[in-house]
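Provided below are the primary sequence and the corresponding predicted coordinates.
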Amino acid sequence: MEINDLLIFLKVAESNSITKAAEELGYVQPNVSERVKKLEGELGVPLFDRTNRGVEILSAGEIVQNYANKIMSLIEEMKGTVRSEIEIYNIGTTQSIAKIYLEKRFAENESMCSLFVESNLTLKKLLKNNEVDMVITNRFLNDTTFKKIHHIKENLILLKSINKKKVDLQTETFFVSRDQKCPFRQHTLQYIQDKSLLNSQVIEIDSFDIILTMVSAQKGIAFLPESSLDNGFETANDIEPKVFEINFYIRKDSNKSIPNFLIS
């Protein structure tokens, strides 16, 4: 029994006509009739009742139809799994998300992924132009061509090095990203305004890794994801955490299999 025979059988069952099935499949009618008869011969039972109006599926045919659909579904699942293992999946994200969310997952999984680390504005353009398969961002992307498939919540807290004994907010240095759309930056600036602190206390650094290094070296403090506590940090005060979302977007017309480790 060949897979193609099952495909032909399913098309005949769907259209209730050997002639229509042949037209849709691009085959000549005798070829379709022969393949159906071959399948019936292998199974030892008729699958269709031939009439002047076309064909009507019999009870045995309904059983075969049910199994054939399952087989075809498994084949498609197999193809998708194989493609996901050999295709390079392109991901666009920010420095902070790459560090706090993707770094460990990349190290622990073998899926082939390419990473684009860009600003939030650039990420939207990359997905729009189909240059990446997924964008992981802490922003809401309002675009009808995108589909949000997943999100996680993270607490944003003010952190210092565990070796830093005292924090004086009136003189402390706050590290922020230069990305104007970074929620960590926006929250920091709002906090400084609410506390009537000085803008001169803010130092902009383009590298999220360097911000972590500077905080670790007791050069200042920063609003960082709660997961950063694993890097030798502790809360700088008793401020209530601010919840923010990390959102996962793909194009609506995407048919590329998503690596499971990204959204598990």
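Perfect, I can see it now. Numbers count the residues shown, from 1 in each chain.

Only C-alpha atoms from now on, for both contacts and neighbour counts.
Fine.

Determine how far stretch 213-220 lies from the middle of the whole chain.
Once both centres are worked out by Cα atoms, centre = their mean, to the nearest Å, stretch 213-220 turns out to sit 33 Å from its chain's centre.

ok, Ile97 touching Thr137?
Yes. Distance between Ile97 and Thr137: 7.3 Å, which falls inside the contact criterion (Cα atoms under 8 Å).

Compare these two and say which is more crowded by neighbours.
For Ile97 versus Thr137, the count of surrounding residues by other Cα atoms under 10 Å is larger for Thr137: 24 against 18.

and the more buried one, what is it in contact with?
Contacts for Thr137 (Cα atoms under 8 Å, 6 or more residues apart in numbering) come out as Thr93, Thr94, Ile97, Asn120, Ile246, Asn247, Phe248.

Okay, one more to line up with it:
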Amino acid sequence: MDIRDLQIFLAVANEGSITRAAEKLEYVQSSISIRIQQLESELKTVLLHRNRQGIRLTTSGEALKSYAEKIIFLTQEAERVVSDNSIPRGRLRIGSLETTAAIRLPFILADYHKSYPEVDLTLKTGTTEELVQSVLKYELDGAFVAAPVDHAELEIIEVGAEELVLISRGQIGSIDGPDKLRNLTLLVFRVGCSYRRKLEDWLHLEGIIPAKLMEFGTLEGILGCIYAGLGVSLLPRSVIERAIVRYNLQYHEISDKFLRTPTLFIRRKDSYKTAAVSEFINISRKRFSIDESGRPIS
């Protein structure tokens, strides 16, 4: 098997479409189809079921996909290990929660780029569950997620902690307990978000069923709707400290320690920790321990 054939097959499997895979790889669609057919002929098995809606992996295709992910990762890692001379350089793929990307990450990236300009860093945002899966599938070198995370194949490093607070528009009165949320619309990220799960678990423990949940894909969408008076949300306090400049918002502290959550950096245990990754973790830890003015966070 040729490594390029495996890369093409994996692109088709991940995209669920030969057309989209061809666009992503900048290949002619017919060329992708021929390479897949040649791979099937070489392996003497059918890898894809083709239909009008796209493609679906066969049992053999699912098995090959798992090995292809590992083979491609190990090939890329071998290149990194051989060329790694303790000076951070090369590609670094980082994942992050929306809130971390909006509030914490800009300063981490600025510090990192200033110190290590030879690193080609890319960023992907998502929920904790999405980012965990991306790291496990070798699609990311590491990611910022919210606790709790527990997986035997992951190295889990606590880099900081977030105090979760309820955020509302200024006209809404004090929210001094979960009972006040009973008749309010709760604005949350999509399923898989740790903050959403924290809020739902907290209300469940208190025996409260919210009037309505509205799901959003971005932090800006949630903040804009809070500003419009649509509802309230549970978010890190660091978010309101930035958003209060732009929006007429207020936050309500919650004494329950259950709603204080560590921010974790996760990576695969079996992956080589390059100098680029090690220094990114070091800078992240330092940045999580100070505020925007450079003062230590207690």
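Thanks, I have the structure now. Since the structure is predicted, the reported quantities are computational estimates derived from the model, not experimental observations.

about what we covered before: so of the contacts of Thr137 of structure 1, which ones are in strands?
Per DSSP state E, strands hold the following members of these: Thr93, Ile246, Asn247, Phe248.

Kindly indicate which of those residues lies nearest Ile157 of structure 1.
The shortest approach to Ile157 of structure 1 among those belongs to Ile246, at 15.5 Å (Cα to Cα).

Which residue in structure 2 aligns with the closest one?
For Ile246 of structure 1, the aligned position in structure 2 is occupied by Thr263, per TM-score structural alignment.

tally of neighbours for its match?
Per other Cα under 10 Å, the neighbour tally for Thr263 of structure 2 reads 20.

Am I right that it is in contact with Val149?
No. Checked against Cα under 8 Å, the pair Thr263 of structure 2 and Val149 is beyond contact range at 10.2 Å.

Give the aligned range of the helix or strand harbouring Leu7 of structure 1 in structure 2.
Under the criterion DSSP states H and E, the helix or strand holding Leu7 of structure 1 is helix 3-15. Aligned using TM-score structural alignment, helix 3-15 of structure 1 spans no residues in structure 2.

List the buried residues of that helix.
Residues of helix 3-15 of structure 1 classed as buried by neighbour count (16 or more other Cα atoms under 10 Å): Asp5, Leu6, Leu7, Ile8, Phe9, Leu10, Lys11, Val12, Ala13.

how about those in CSV, adding distance to Asn237 of structure 1?
Output for the buried residues of helix 3-15 of structure 1, formatted as CSV (distance: Cα to Cα, whole Å):
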residue, distance to Asn237 of structure 1
Asp5, 70
Leu6, 67
Leu7, 66
Ile8, 69
Phe9, 70
Leu10, 66
Lys11, 67
Val12, 71
Ala13, 69
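
nearest to Phe208 of structure 1, of those residues?
Sorting the buried residues of helix 3-15 of structure 1 by how near they are to Phe208 of structure 1, with Cα to Cα, puts Leu7 at the top with 53.2 Å.

just the helices in the stretch 151-264 of structure 1 please.
With DSSP state H, counting those that start in this stretch as the criterion, the stretch 151-264 of structure 1 has helices at 183-194, 208-216, 260-263.

can you check the stretch 51-200 of structure 2 too?
Counting by DSSP H, counting those that start in this stretch, the helices of the stretch 51-200 of structure 2 are 59-83, 98-103, 105-115, 128-136, 194-205.

In a markdown table, list the ones you listed along with distance to Gly173 of structure 2.
Compiled in a markdown table, the helices of the stretch 51-200 of structure 2 are given as follows (distance: least, Cα to Cα, whole Å):
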| stretch | distance to Gly173 of structure 2 |
| --- | --- |
| helix 59-83 | 52 |
| helix 98-103 | 25 |
| helix 105-115 | 32 |
| helix 128-136 | 32 |
| helix 194-205 | 19 |
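
Nearest to Leu166 of structure 2, out of these?
The stretch from the helices of the stretch 51-200 of structure 2 with the least distance to Leu166 of structure 2 (Cα to Cα) is helix 194-205; that distance is 9.7 Å.

Give the buried residues for the closest one.
Ser194, Tyr195, Arg196, Lys198, Leu199, Glu200, Trp202, Leu203.
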